[in-house]
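Engineer: what follows is a predicted protein model with its sequence.
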Amino acid sequence: MDASFDDPFGLGAPRQRFSEEETIERMLETGERMVADAGLRISFDLLRLEDVITEAGVSRSAVYKRWPRKEQYYADLLLRLAGTSHPVSGAYDTGTPKAVIAAAEDHIDMFASSEGRRRVFIEMCRRGAEQNFVALRERRDWQIYMTIHAAYLTLPDGGYKQTLETALRASEDGFRDHMETFYRLMLLLLGYRIRPGVLDEDLKQFVILGAAAVEGAVLTSGVNDELTDRRFLMDPFGVGRVQDWSHAAFLYTSLAVAVAEPDPDQEWTKERVAAVPGLIAAAKSQLLEDS
């Protein structure tokens, strides 16, 4: 037979058959990718199930057998997104530790005195918070994650809401572990600690509050240009230098100053001061490797 008759009606190659497990994975993976490209609203109105089926290249009958109603598919996809989309790379993007480490590197000469270390501490907070604010505003995965949180709040109490909460908590645990490592290294570098009696001296609580400070500024900045664009030339913490401050940087640094203090058990000998460049290099290596 002439090769031109292999596909006489121009229907293309027959659709590949997938197992039930493969169909489920392709649908969820495709939905996740499409959400990352187009964004997510609580109603999923940017995502049509038929479009996902076409993009995934799977059988409609197999999809509707697994998810008789589109809402069932969206529920599973929401769980998938909740488990993978927390912005460890956004809230803990590589730019943030780089900005913080750069602040320490730029002021190595200040580590010799307690006042100098306080100034470095404040500058590290200022630069880190500003970088983190910018990173979160630009990251689609973080925006998706905040939408999932909003969707969670609208759900009726029940098994699905509890399952979604479990997925969100598991995802956030990874984020908090990264941030705890980050804070621990920075406090060690500066010879600081969490103030006794504050937050039960718990770094995890500091992580939660710090994230809330910056994330809250990002969420409200979308409808308030004051939070996005306005800068203040000031010296709010008395470091003897007027600098450019954003709302997010001021808010986060105020929290950090209230929570942390020099550790009286840390003795700053000449040897300790001389070791600062090595400590910075070691912290930089570990933070960027963990990122």
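Structural biologist: Cool, got the structure.

Engineer: contacts, neighbours, all on C-alpha from now
Structural biologist: Fine.

Engineer: quick one: stretch 86-105 to chain centroid distance?
Structural biologist: Computed by C-alpha atoms, centre = their mean, to the nearest Å, the separation of stretch 86-105 from the middle of its chain amounts to 11 Å.

Engineer: list the buried residues in it.
Structural biologist: 86-104 (16 or more other C-alpha atoms under 10 Å).

Engineer: and the helices in the stretch 101-250 of the chain, which stretches?
Structural biologist: Here the stretch 101-250 of the chain has its helices, by DSSP state H, counting those that start in this stretch, at 114-138, 140-154, 159-190, 203-221, 225-229, 247-259.

Engineer: figure out which of these is closest to residue 283.
Structural biologist: helix 159-190 (6.3 Å; C-alpha to C-alpha).

Engineer: got the buried residues for the closest one?
Structural biologist: Neighbour counts over helix 159-190 (16+ other C-alpha under 10 Å) mark 161, 164-165, 167-168, 171-172, 175-176, 178-180, 182-183, 185-187, 189-190 as buried.

Engineer: isn't residue 60 right up against residue 51?
Structural biologist: No: counting by C-alpha atoms under 8 Å, residue 60 stays clear of residue 51, with 10.8 Å between them.

Engineer: list the residues that contact both of these two?
Structural biologist: Contact criterion C-alpha atoms under 8 Å, 6 or more residues apart in numbering; no residue bridges residue 60 and residue 51 by contacting each.

Engineer: which non-adjacent residue is nearest residue 95?
Structural biologist: If the residues on either side of it in the chain are set aside, residue 95 comes closest to residue 131, at 6.7 Å by C-alpha to C-alpha, 6 or more residues apart in numbering.

Engineer: run a quick neighbour tally on the one you found.
Structural biologist: Using other C-alpha atoms under 10 Å, the number of residues around residue 131 comes to 22.

Engineer: quick one: contacts for it?
Structural biologist: So residue 131 contacts 95, 96, 99 (C-alpha under 8 Å, 6+ apart).

Engineer: ok, residue 228 - contacts?
Structural biologist: Per C-alpha under 8 Å, 6+ apart, neighbours of residue 228: 218, 221, 222.

Engineer: included below, for side-by-side comparison, is a second structure:
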Amino acid sequence: MTRAPASGGSPNRPRRHGEDPVADRMLDAALTRIEAQGMTVSLADVGMEAVIAEAGVSRATAYRRWPSREAFLADVLVETVRRTSLIPETEQDLVRLLEVVDDHRADLGGEQGRRDLVVEALRVSVDLDVRRIVASPRWRTFVSLAATYQGLPEGAVREAVGSALAEAEEAFVARRAGIYANLVGLIGYRLAPPLQGDDGFRALSGATGAMMTGVVLRALPRPAWLDERHTTRLLGASREAAWSEPERLLVGLLLSHLEPDPDLAWDDATIEGLLTRLEGQVAELLSRPSRPAAPR
């Protein structure tokens, strides 16, 4: 693959945000336009001239940085991918999870009560997670690019976007695996064989990420699908709940690879210890200064 000179804004050069203030203003303006208007894979709405005007930079400066529209669009798409990250829970989401824990607290002395809590907490968490992604303009663009970037013309732009998507997916898998490893300990579960250790959590993370992408792609043109529910008992729970298909698929996948930790002695001290750790982590998240608002 041929590399263009760095001064030409090569799509293959690992330019990072903060290196070039003028380029950053252009890319910020382009991404703002994408988030406000959406984007098709043809990129017809990301006109370089319009972005130059919105960024308040001179045409000469912009075209020195990007001699061609192809180079500019490559950097826009790569920057879009790089700025996409896992979306943390909102304050409302965390409060909802605490309500689930409190609702099940009295029954945690029995195995069935603990199963009911795990199933319901995962069901609620999955629903909130899917809704955050579907409501995020940047994530909608990311998922669309992941599904359709090969429709871009062959060449450096498509190669650069493909590489950025692969790097982002690897980062998401690693981040999600760490979240799962922490969560499993908090709820008194462990990986079920044959999965084990860090590799097991990465495998589970990769599988749920792939399923999540499929769920989001289906929900984007039909968001009402998330509200189509059937009241039933699933996955070993004794309580009925109103399950959506995404919840059933994703929670079923997670619980098919998790099991109660047989080494835990479920006495009052163990239960209170787990609840204290869980509530402490939620309280820590709530105290952080930049919690996102609920998706509109």
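Structural biologist: Good, I have the coordinates. Note that this is a predicted model, so its numbers are computed, not measured.

Engineer: what's the residue nearest to residue 95 of the first structure aligned with over in the second structure?
Structural biologist: For residue 131 of the first structure, the aligned position in the second structure is residue 128, judged by TM-score structural alignment.

Engineer: check residue 145 of the first structure too.
Structural biologist: Checking TM-score structural alignment: residue 145 of the first structure goes with residue 142.

Engineer: thought residue 190 of the first structure was touching residue 119?
Structural biologist: No: using C-alpha under 8 Å as the test, residue 190 of the first structure is too far from residue 119 to be in contact (10.5 Å).

Engineer: overlap of the contact sets of the two?
Structural biologist: Contacts common to residue 190 of the first structure and residue 119, judged by C-alpha under 8 Å, 6+ apart, are absent.

Engineer: from residue 64 of the second structure, how far out is residue 22 of the second structure?
Structural biologist: 11 Å (C-alpha to C-alpha, to the nearest Å).

Engineer: ok, these two, which is more surrounded?
Structural biologist: Neighbour tally, residue 22 of the second structure and residue 64, criterion other C-alpha under 10 Å: the higher count belongs to residue 22, 17 against 12.

Engineer: which strand or helix spans the more buried one?
Structural biologist: Using DSSP states H and E, residue 22 of the second structure maps to helix 21-37.

Engineer: that helix against the first structure, how far on average?
Structural biologist: Here the mean offset of helix 21-37 of the second structure against the first structure after fitting is 1.8 Å, by mean C-alpha distance after the TM-score superposition for the first structure.

Engineer: show me what contacts the residue nearest in space to the middle of the second structure?
Structural biologist: Central residue of the second structure (C-alpha atoms, centre = their mean): residue 86, 3.6 Å from the mean position. Applying C-alpha under 8 Å, 6+ apart, we find residue 86 of the second structure in contact with residue 172.

Engineer: same deal with residue 114 of the second structure?
Structural biologist: By C-alpha under 8 Å, 6+ apart, the neighbours of residue 114 of the second structure are 104, 107, 108.

Engineer: of those residues, which stay in contact in the first structure?
Structural biologist: Compared against the first structure with both residues aligned by TM-score structural alignment, their matches' C-alpha atoms under 8 Å, those retain 107, 108.

Engineer: highest neighbour count among the contacts of residue 114 of the second structure?
Structural biologist: Ranked by the number of neighbours (other C-alpha under 10 Å), the contacts of residue 114 of the second structure place residue 108 first, at 20 neighbours.

Engineer: so that one makes contact with residue 270?
Structural biologist: No: Residue 108 of the second structure lies out of contact with residue 270 (C-alpha under 8 Å); the separation is 10.3 Å.

Engineer: relative to residue 152 of the second structure, how far out is the aligned partner of residue 116 of the first structure in the second structure?
Structural biologist: Correspondence of residue 116 of the first structure to the second structure, assessed by TM-score structural alignment: residue 113. With distances taken as C-alpha to C-alpha, residue 113 of the second structure is found 51 Å from residue 152 of the second structure.

Engineer: before we move on, what about residue 40 of the second structure?
Structural biologist: 10 Å.

Engineer: cool, residue 138 of the second structure as well?
Structural biologist: From residue 138 of the second structure to residue 152 of the second structure the distance is 19 Å (C-alpha to C-alpha).

Engineer: who has more neighbours out of the two?
Structural biologist: Each of residue 138 of the second structure and residue 152 has its neighbours counted (other C-alpha under 10 Å); residue 138 has more, 22 against 15.

Engineer: number of nearby residues for the closest residue to residue 76 of the second structure other than its chain neighbours?
Structural biologist: Nearest non-adjacent residue to residue 76 of the second structure, counting by C-alpha to C-alpha, 6+ apart: residue 27, 5.9 Å away. For residue 27 of the second structure, the number of neighbouring residues by other C-alpha under 10 Å comes to 23.

Engineer: for the one 4 residues further on, same thing?
Structural biologist: Using other C-alpha under 10 Å, residue 31 of the second structure is surrounded by 22 other residues.

Engineer: mind checking how far stretch 183-203 of the first structure is from the chain centre?
Structural biologist: Distance, centroid of stretch 183-203 of the first structure to centroid of chain: 21 Å (C-alpha atoms, centre = their mean).

Engineer: mind listing what the alignment partner in the second structure of residue 192 of the first structure touches?
Structural biologist: Superposed on the second structure with TM-score structural alignment, residue 192 of the first structure falls opposite residue 189. Applying C-alpha under 8 Å, 6+ apart to residue 189 of the second structure gives the contacts 258, 259, 260, 261.

Engineer: spatially nearest residue to residue 189 of the second structure (excluding sequence neighbours)?
Structural biologist: residue 260 (4.2 Å).
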